[in-house]
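Asker: Turn this into a structure:
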Amino acid sequence: MPESKKVVIKVDINDNDEKRKALKAVSGLSGIDSLAMDMKDKKMTIVGDVDPVDVIGKLKNWHADVLSVGHAKEENKEPEKKDI
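Answerer: Model (predicted):
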């Protein structure tokens, strides 16, 4: 199974209509586990097995810059407990 990545992209979006269109454009890509947009910082966060170049291609109607690409952290992973 491919390893999930976390991609953070700065997107020049000014209103909720543009936000909706941008999220819809990116959501069509395969391999996305989660997709979120922070309107305050104008950052889109994509988690999943996705190529950042493909994401930028989908956002061609808006000025978009890749801020970071890294491993997605498993948030709900609990440490293993040993019974003694």
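Asker: Only C-alpha atoms from now on, for both contacts and neighbour counts.
Answerer: Noted.
Asker: got the contact list for residue 64?
Answerer: If a contact means C-alpha atoms under 8 Å, 6 or more residues apart in numbering, then residue 64 has 9, 10, 11, 12, 56 as its contacts.
Asker: Max pairwise distance over those residues: which two?
Answerer: 12 and 56 (12.2 Å; C-alpha to C-alpha).
Asker: thought residue 2 was touching residue 49?
Answerer: Yes. In this structure residue 2 lies within contact range of residue 49 using C-alpha atoms under 8 Å: 6.4 Å.
Asker: How far does stretch 45-61 stretch from one end to the other?
Answerer: 18 Å (C-alpha to C-alpha, to the nearest Å).
Asker: Show me which residues of it are buried.
Answerer: Neighbour-count burial for stretch 45-61, counted by 16 or more other C-alpha atoms under 10 Å, picks out 45, 46, 47, 48, 49, 50, 52, 55, 56, 58, 59.
Asker: before we go on, could you also do this sequence so I can check it against the first one:
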Amino acid sequence: MKLSDEIMKLMILNVNLHDEKAKQKAMKVVSSIKGIESIAMEMKEKKMTVVGDFDAVKVVITLRKICHTDIVSLGPTNNKKDEGSNEKGKKDGDDKNNKDDDSIAELVKLYKTYNPHMTMYYNVHSLEDNPNACIIL
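Answerer: Okay, the predicted model is just below:
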């Protein structure tokens, strides 16, 4: 049994979308990422909620190609089955998990994607390529 199969993440993103077309495009791009189970979008608050077993950095990078994106929160989902069994053992490990989640969220926030500069191409003609050029020197 893999540990990653058991952990379901809940990520809330602050997404700067203005219209329905951009919302559909963002949801389509996020839904194509492997491991996502559900996506919810609140246009009034401009927040997107993603649930599943996925790479949070990959989700943010793909959304930043479309619009400005910030992580509001990232953590495990609240399952009632897991709360009862893990509540005893979570007291010491809970602080460590929160610090890890906060550090991951801060690293993702610091990483910004920049558009690369366009490459300039120059056409250079030499005299040898031109059949009408004077060859006698």
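Asker: about what we covered before: including secondary structure, could the buried residues of stretch 45-61 of the first structure go into TSV?
Answerer: Formatted as TSV, the buried residues of stretch 45-61 of the first structure follow (DSSP: H, G, I helix; E, B strand; the rest coil):
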residue	secondary structure
45	strand
46	strand
47	strand
48	strand
49	coil
50	coil
52	helix
55	helix
56	helix
58	helix
59	coil
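Asker: Can you give me every residue that contacts the spatially most central residue of the second structure?
Answerer: Taking C-alpha atoms, centre = their mean, the centroid of the second structure lies closest to residue 60, which sits 1.8 Å from it. Residues counted as contacts of residue 60 of the second structure (C-alpha under 8 Å, 6+ apart) are 69, 70, 71, 108.
Asker: Show me the longest helix that occurs in the first structure.
Answerer: Longest among the helix segments of the first structure by residue count, using DSSP state H, is helix 16-27.
Asker: Can you check which part of the second structure that one sits on?
Answerer: Using TM-score structural alignment, helix 16-27 of the first structure corresponds to residues 20-31 of the second structure.
Asker: And for that stretch, what's in contact with it?
Answerer: Here stretch 20-31 of the second structure makes contact (C-alpha under 8 Å, 6+ apart) with 17, 39, 59, 62, 63, 66.
Asker: Just the buried positions in the helix ranked longest in the second structure, please.
Answerer: Scanning the second structure for the helix with the most residues, using DSSP H, yields helix 90-110. Under the neighbour-count criterion of 16+ other C-alpha under 10 Å, helix 90-110 of the second structure has 101, 104, 105, 108 buried.
Asker: Next: stretch 23-36 of the first structure.
Answerer: 23, 25, 26, 27, 32.
Asker: That one spans what distance, first to last residue?
Answerer: Stretch 23-36 of the first structure has an end-to-end distance of 8 Å (C-alpha to C-alpha).
Asker: is it true that residue 77 of the second structure touches residue 12?
Answerer: No. Residue 77 of the second structure is not in contact with residue 12 according to C-alpha under 8 Å; the separation is 11.3 Å.
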